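In: My questions concern the predicted model and sequence given below.
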Amino acid sequence: MMDNVSQITMFFLSGLNETNKHRFILFFLTLLCYCVILIANTFVIVIIIMDKNLHEPMYIFLCTFCMNGLYGTTGFYPKFLWDLLSPVHVISYSGCFVQAQVIKSFVCADLSILSVMAYDRYVAICRPLEYHSVMTKQRLIMLVCYSWLTPFFIIATNMFLTSRLKLCSPYITRFFCVNWVIVRLACFPSETAVHNMVAYITIVIYFFHGIFIVLSYMYLIKTCANSIENRAKFMQTCVPHLTSLVVFLVTLLFNVIIMRFGSKDLSPAFKNFVEIEILVIPPLINPLMYGFKLTKIRNRILVILTLKNK
């Protein structure tokens, strides 16, 4: 049985080899970005938790969204910052799998949370009289657990199958661990058939998440077009969600296209940026956008700032 388990105990990350000349500048820019992500997401989370007027499904989902942003970025930034100051870029076998699990489940959970947010807005605008009977406390808890636990266990299944592969190389040509990159290190590609099947099933599952979100917003736009009141609701509460969706999908699609099918002529610096944009743009933009766009959160922020100035 042990023959099927990799004996590699350490991976060498070569993605940062091209950044030696600008390492300290990159370190301070990355640290600044991470600090803004931590402060902005934590601020929104604390406001929602502390203000009882914000204990509504829409804001609970937003709180979950920001928590997921903290979860995903914690799996990347501390190790990346350490590597920027370190002459040797290595990660343990188990640490590599944990990082890959965190980053991939963060991406999938983001899409799950966006789907339950779309469902919440559909019920609120298209079935307003039934909203409180549909979005009960029990259903809210169920949707939050679904958006977090389902991606975690689906990706954990992928990672478990990857851990059973015998790997023939400890060298990863990236600066953080990604599941499909680890799979490419397998000694016998024929052994990855089951893994590939589960990976395709995962893609299909989250593709249908995306289809559900798009169809929900198409129906919402159609419903809101004939009502001034519904248009106002849509502009106030749905536009931030729709913007988050567009930012997330464009970022993810760009990432997949460049990393999977990108030309070898592309500069390493450009590929490095593309590789981490999913961990920079959505976690950075989402809390700032919701904080300024959603009236209740914006008003709460203004109250806090006013009290501090006084």
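Out: That came through fine.
In: contacts and neighbour counts: CA atoms only from here.
Out: OK.
In: How many neighbouring residues does the nearest residue to Tyr34 once chain neighbours are set aside have?
Out: Nearest non-adjacent residue to Tyr34, counting by C-alpha to C-alpha, 6 or more residues apart in numbering: Tyr77, 6.9 Å away. By other C-alpha atoms under 10 Å, 19 other residues sit near Tyr77.
In: do the same with Val239
Out: Neighbours of Val239 using other C-alpha under 10 Å come to 16.
In: can you tell me the helix or strand for it?
Out: Using DSSP states H and E, the element containing Val239 is helix 239-261.
In: which parts of whichever helix or strand comes after that helix are buried?
Out: Next helix or strand after helix 239-261 toward the C-terminus (DSSP H and E): helix 268-276. Neighbour-count burial for helix 268-276, counted by 16 or more other C-alpha atoms under 10 Å, picks out Lys271, Asn272, Val274, Glu275, Ile276.
In: So which bits of the one helix or strand Ile201 maps to are buried?
Out: Assigned by DSSP H and E, Ile201 belongs to helix 193-224. Buried residues in helix 193-224, counted by 16+ other C-alpha under 10 Å: 195-196, 198-199, 202, 206, 209-210, 212-214, 216-217, 220, 223-224.
In: ditto for stretch 146-154
Out: For stretch 146-154, using 16+ other C-alpha under 10 Å, the buried residues are Tyr146, Ser147, Trp148, Pro151, Phe152, Ile154.
In: then this one, side by side with the first:
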Amino acid sequence: MENITVSSHFNLTMFVNIGHYRYLAFVFCLLLYSFIIFANLIIILVISRERALHEPMYIFIALLSINSLYGSTGFFPRFLMDLLSDVHLISRPACFTQIYIIYTYASYEMTILGIIAYDRYVAVCHALHYYRRMNSKKVIKLATAAWLFPAFGILILISLSARLPLCGNEIQKIFCANWNIVKLSCVTTDVNNIYGLILTIATVFFPLFYVLYTYLRILIICWRSSAEFKGKVFQSCLPHIISFVIYSTTGFCDIALSRYDIEKINPFLAVTLALEFVVIPPALNPLVYGLKLPEIRKHISRTLFMV
């Protein structure tokens, strides 16, 4: 049996030594984090204060912005500290806390996008029954399910990983990741792997295929409808499609990176791919919805002039 390493800290090994350029990187990332906070807060403020936007679709968009604030806050403060540090050690409790925040952020993003897809499906395919099927009680139930299921699922995942005896403490990431810790285990990880697969299917692949199914149904309806109807559907659905494609692409890059040998990849490319997952969706979502949906864009302009 390999030597079991009892360590109170993990070492994040993917950080690249860029010398004095780290200060420039720090300023850039700080500005990016500030933009994410500002842009998502504007979306939340506009939707919460404008009664005309108290519709299911806009409420779910506000949930996306809340989740962006949640996920980026779980990543950026620690990342900014690491940029200025020569040592990238993180304590076990802090590491598992970061895993919980980033993994729940990822799951929330997919489940909320799945709910938005359902909302658009009902609005297009069952327009006459929309307000009956998407009443306030239904919205609350969907939002609650989208938050609670990943919260408990990820908690169990981390509990299974935290009990593993480890034969090392180096994590080939710029943030803590569950799979990287599981790979350090000195014992069999069959239970972790099976549960992780089930959780991935429930929180990633099921929403993914459901989104694809709903848009297939919407496409069939649009195919038989007038050009004016197609234009309205395209306008309301395009931001969600863009968000879904962006998140799916960045999520796939992160999953592929965690399964690949990092040492065979250019270090700067590896860091870029790792950053996409926690940076691009929170930064682009408010731009996509703020610029593409006329109702939100109109109220954003009014709000900014009032601030």
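Out: Perfect, I can see it now. Since the structure is predicted, the reported quantities are computational estimates derived from the model, not experimental observations.
In: Superposing both, give me the TM-score.
Out: TM-score of the superposed chains, computed with TM-score structural alignment, normalised by the length of the second structure, equals 0.94; 302 aligned residues with a C-alpha RMSD of 1.7 Å.
In: hmm, back to that, the helix or strand that the helix holding Ile201 of the first structure is followed by packs against which elements?
Out: As assigned by DSSP H and E, the chain's next helix or strand after helix 193-224 of the first structure is helix 228-233. Packing partners of helix 228-233 of the first structure (3 or more C-alpha pairs under 8 Å, 6 or more residues apart in numbering; DSSP states H and E): helix 193-224.
In: roughly how far out does the helix it packs on sit from the chain middle?
Out: When C-alpha coordinates are averaged (C-alpha atoms, centre = their mean, to the nearest Å), helix 193-224 of the first structure and its chain have centres 15 Å apart.
In: Counting by contacts, list what that helix packs against.
Out: helix 93-126, helix 137-163, helix 228-233.
In: would you turn those into a markdown table with distance to Arg23 of the first structure?
Out: Formatted as a markdown table, these follow (distance: least, C-alpha to C-alpha, whole Å):
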| stretch | distance to Arg23 of the first structure |
| --- | --- |
| helix 93-126 | 22 |
| helix 137-163 | 31 |
| helix 228-233 | 46 |
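In: Just name the most buried of the ones you listed.
Out: Comparing these by mean neighbour count (mean count of other C-alpha atoms under 10 Å), helix 93-126 comes out on top with a mean of 21.
In: Which residue numbers in the second structure does the helix holding Val239 of the first structure align to?
Out: Across the second structure, the stretch matching helix 239-261 of the first structure (TM-score structural alignment) is residues 238-260.
In: So for that stretch, what gets flagged as buried?
Out: Quick answer for stretch 238-260 of the second structure (16+ other C-alpha under 10 Å): 239-241, 243-244, 246-248, 250-251, 253-254, 257-258.
In: which one of these is nearest Phe305 of the second structure?
Out: Pro239 (24.4 Å; C-alpha to C-alpha).
In: Quick one: residues contacting the closest one.
Out: Taking C-alpha atoms under 8 Å, 6 or more residues apart in numbering, we find Pro239 of the second structure in contact with Val288, Tyr289, Lys292, Leu293.
In: residue closest to the middle of the second structure?
Out: Central residue of the second structure (C-alpha atoms, centre = their mean): Ala106, 3.5 Å from the mean position.
In: List the neighbours of the helix or strand where Ile182 of the first structure lies that are in contact with it.
Out: Ile182 of the first structure belongs to helix 179-183 when assigned by DSSP H and E. Defining contact as C-alpha under 8 Å, 6+ apart, one finds that helix 179-183 of the first structure is touched by Phe97, Ala100, Gln101, Met159, Thr162, Leu165, Ile172, Thr192.
In: and the fifth one, how far is that from Val183 of the first structure?
Out: Here Thr162 of the first structure is placed at a distance of 6 Å from Val183 of the first structure (C-alpha to C-alpha, to the nearest Å).
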